[in-house]
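**Student:** next come a sequence and a model predicted from it.
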Amino acid sequence: MATENALLTILVEKINNDTLVLPTLPAIALKVRRAADDPNINLNAMADVLGQDPSLCARMIKISNSAYLGRAVKVTSTAQAVTRIGLRQIKNISTALAMEQLFVSKNDVVKAYMEKAWADTIEVVASSLAVLQTHIKHTKNRSLSLESMMLAALINNIGILPILTEAERHSEVFANPTFLEVAIQKLSGKIGSSIMKEWGFEPEFIEVAAHFNDMSVQTEAVSYLDLVRIGAAVCGRLDKHKDEVLEAAVKKGIVADVTDLLSDDFIELRENAKQIFA
């Protein structure tokens, strides 16, 4: 217990002193986000920015040709992919694809935790995207976008990264799954909110990172927070709150019935979404 409290004490002290080292977005994601925010950017210029990272280009083309976008005509170049996806969507998709670079570690315990966290996150992303597509089909409400949904689901647990980094620095003491779970449960929301603010993300993303695990926080309108929670509940990430979340989904009109989240159509949508990160 003393060791567990020591890890929490160190983290809380660094949070309060504003000395906790927060992760930075991968360079290519920063470049794309800055380019997308430039009012004078055009599709060809954005394709040039993406061209600085061949791996990201390849994945953008893959997404353009995926069932996720539902297009039959294949694209073969970055410029075609940017045209198909659009400048606004490129910003969030490129950030989402670059996120995997953050989940790395040289410590065996922390590395295993990060790999599991990333795999779990992909399950949440795929389920959340399927939930949004199901919601759109049910309500015709397109106020929430698939691209922002993807990014919101990806950052739901972003607050774990500084916790794991701190554990790695003191691996002989803190790189213990039990200690990590307690620290993550108590602090990941607050840290996640700080990361989103540091990265300059919009309020809807800050809301997800800050309150994903806090069921006392609810939104009046249908939100990304709602859909990320539903996606997490569907794939077993919120077992303690699963019934509560799914009942709220029906009550709020997000889906017509819980069985909509078990249908063959839903499963197909979820599997298509997983291919984005395959």
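**Tutor:** Alright, I've got the coordinates.

**Student:** make it CA atoms for all contacts and neighbour counts henceforth
**Tutor:** Noted.

**Student:** isn't I184 up against I163?
**Tutor:** Yes. Counting by C-alpha atoms under 8 Å, I163 is a contact partner of I184 at 6.9 Å.

**Student:** structure two is appended below for comparative analysis:
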Amino acid sequence: MQHRSEPIIARRPRYGQWAGGAVLAVFAAWVVYQLVTNAGFQWGIVAHYMLNREVIAGLQTTCLLTVLVMVIGIVVGLVLAVLKLPGAGVLSLAADLYIWFFRGTPVLVQLVFWYNLASLFPQISLGIPFGGPKFFSVSSTLAISSFTAALLGLGLNEGAYMAEIIRAGLLSVPPGQSEAAKALGYRRLQTLRWVVLPQAMRAILPPTGNQVIGMLKYSSLASIVALPELMESVENIYSRTFETIPLLIVASLWYLVLTTVLSAGQRVIERRYGERLA
């Protein structure tokens, strides 16, 4: 019995890949050479300031701000996403307007607005509107600190983006799941809590992890309202010492460390959650 031999396909030399690899190798060697030989990097100063008390305090503020902003963003986003589901009526329009406004205006403008809220509303009051009695009142200058302005500006803005992420996750669940839960006597909120949301988490977790990492870096915008987070702390130091490049390297290294940790945590959470739903 004769066996038909398979045709031999000759592979063409991949000159383009070889050339690209050579260019990349030369560029990598140049980068390493600059890092080692260029005195402008001042690695001794970088090492000196990595654990500086002011830098660490700014790092802690950055981490705290990121966590609180994401909590606000997820809570606001979940409410907005539910309101945008079919059957919400006029509340769906309110959610659309919220998302339209906060996604359509720069977050930097929102931060500055909240920080200067006292010029528009000198007093923040709780009571009956349109000239009615006030039960509680406080000065806006006291109520809206740098941290509060950053928290409101970043948190409310993040809520608009999280709303679309969560809504997309909820819509990824087949409608039959909700219908089956309704047939079993589940109420609307019970169906959302016990049936739809757990299944939607598979689609919600990856982009939410990306938002957390992005927010860690966006928190540097809070320096515009004089919040002593990591970037502001670094700027304060090099404004005194004029060691700009080493201090910027310090901030970059800390951001890289935090994003690496968050990325690793995101992968672990996604893998474990995927195993639970498998």
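**Tutor:** Great, that's in hand. Predicted model, so just to flag it, every value in this text is computed and none were measured.

**Student:** any idea what the TM-score is?
**Tutor:** Scored against TM-score structural alignment, normalised by the length of structure 1, the superposed chains reach a TM-score of 0.25; 120 aligned residues with a C-alpha RMSD of 6.2 Å.

**Student:** I184 and I163 of structure 1: who's more crowded?
**Tutor:** The neighbour count for I184 of structure 1 versus I163, taken as other C-alpha atoms under 10 Å, is higher for I163 (24 against 19).

**Student:** ok, that one - contacts?
**Tutor:** L11, L180, A183, I184, S188 (C-alpha atoms under 8 Å, 6 or more residues apart in numbering).

**Student:** ditto for W43 of structure 2
**Tutor:** Neighbour list for W43 of structure 2: P246 [criterion: C-alpha under 8 Å, 6+ apart].

**Student:** where along the stretch 51-200 of structure 1 do the strands fall?
**Tutor:** Taking DSSP state E, counting those that start in this stretch, the stretch 51-200 of structure 1 contains no strands at all.

**Student:** and for A203 of structure 2, the neighbour number?
**Tutor:** Counted with other C-alpha under 10 Å, the neighbours of A203 of structure 2 add up to 18.

**Student:** so it, which of the three states?
**Tutor:** Put simply, A203 of structure 2 is helix when judged by DSSP: H, G, I helix; E, B strand; the rest coil.

**Student:** and the closest residue to S178 of structure 2 other than its chain neighbours, what element?
**Tutor:** Distances taken as C-alpha to C-alpha, 6 or more residues apart in numbering place T191 nearest to S178 of structure 2, at 6.4 Å, with adjacent residues excluded. For T191 of structure 2, the enclosing helix or strand under DSSP states H and E is helix 188-191.

**Student:** show me what counts as buried in the helix ranked longest in structure 1.
**Tutor:** Ranked by residue count and defined by DSSP state H, the top helix of structure 1 is helix 108-139. For helix 108-139 of structure 1, a neighbour-count test (16 or more other C-alpha atoms under 10 Å) marks 109-114, 117-118, 120-136 as buried.

**Student:** next, count neighbours for the residue nearest to S178 of structure 2.
**Tutor:** T191 of structure 2 is flanked by 19 other residues according to other C-alpha under 10 Å.

**Student:** residue contacts, it?
**Tutor:** S178, A181, K182.

**Student:** next, find the distance separating it from A181 of structure 2.
**Tutor:** Per C-alpha to C-alpha, to the nearest Å, T191 of structure 2 is found 6 Å from A181 of structure 2.

**Student:** please apply the same query to I204 of structure 2.
**Tutor:** In terms of C-alpha to C-alpha, I204 of structure 2 sits 21 Å off from A181 of structure 2.

**Student:** which of these two has more neighbours?
**Tutor:** Set I204 of structure 2 next to A181 and count neighbours by other C-alpha under 10 Å: I204 wins out with 21 against 18.

**Student:** once you drop chain neighbours, what's closest to that one?
**Tutor:** G169 (5.2 Å).

**Student:** likewise for V234 of structure 2?
**Tutor:** In space, V234 of structure 2 is closest to L247, 5.9 Å off (C-alpha to C-alpha, 6+ apart).

**Student:** give me the element the one you found is part of.
**Tutor:** Element membership for L247 of structure 2 (DSSP H and E) is helix 244-277.

**Student:** and A181 of structure 2, by the same measure?
**Tutor:** Assessed by DSSP H and E, A181 of structure 2 sits inside helix 175-183.

**Student:** re earlier: and the residue nearest to S178 of structure 2, how close does it get to M231 of structure 2?
**Tutor:** According to C-alpha to C-alpha, T191 of structure 2 and M231 of structure 2 sit 44 Å apart.

**Student:** what do you get for V138 of structure 2?
**Tutor:** Separation of V138 of structure 2 from M231 of structure 2 (C-alpha to C-alpha): 31 Å.

**Student:** just V112 of structure 2 next, same as before
**Tutor:** Distance from V112 of structure 2 to M231 of structure 2, by C-alpha to C-alpha: 17 Å.

**Student:** so which of those two has more stuff around it?
**Tutor:** Counting neighbours by other C-alpha under 10 Å for V112 of structure 2 and for M231 shows that M231 has the greater number, 25 against 17.

**Student:** tell me the secondary structure for that one?
**Tutor:** helix.

**Student:** shouldn't it be in contact with G58?
**Tutor:** Yes. M231 of structure 2 is in contact with G58 according to C-alpha under 8 Å; the separation is 7.4 Å.

**Student:** thinking again about what came up before, TSV please, covering the contacts of T191 of structure 2 and showing distance to A29 of structure 2.
**Tutor:** As requested, those are arranged in TSV below (distance: C-alpha to C-alpha, whole Å):
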residue	distance to A29 of structure 2
S178	57
A181	60
K182	63
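
**Student:** just to revisit the earlier point, tell me how far the helix holding T191 of structure 2 lies from the chain's centre.
**Tutor:** Taking the mean of its C-alpha atoms, helix 188-191 of structure 2 sits 28 Å from the chain's own mean (C-alpha atoms, centre = their mean, to the nearest Å).
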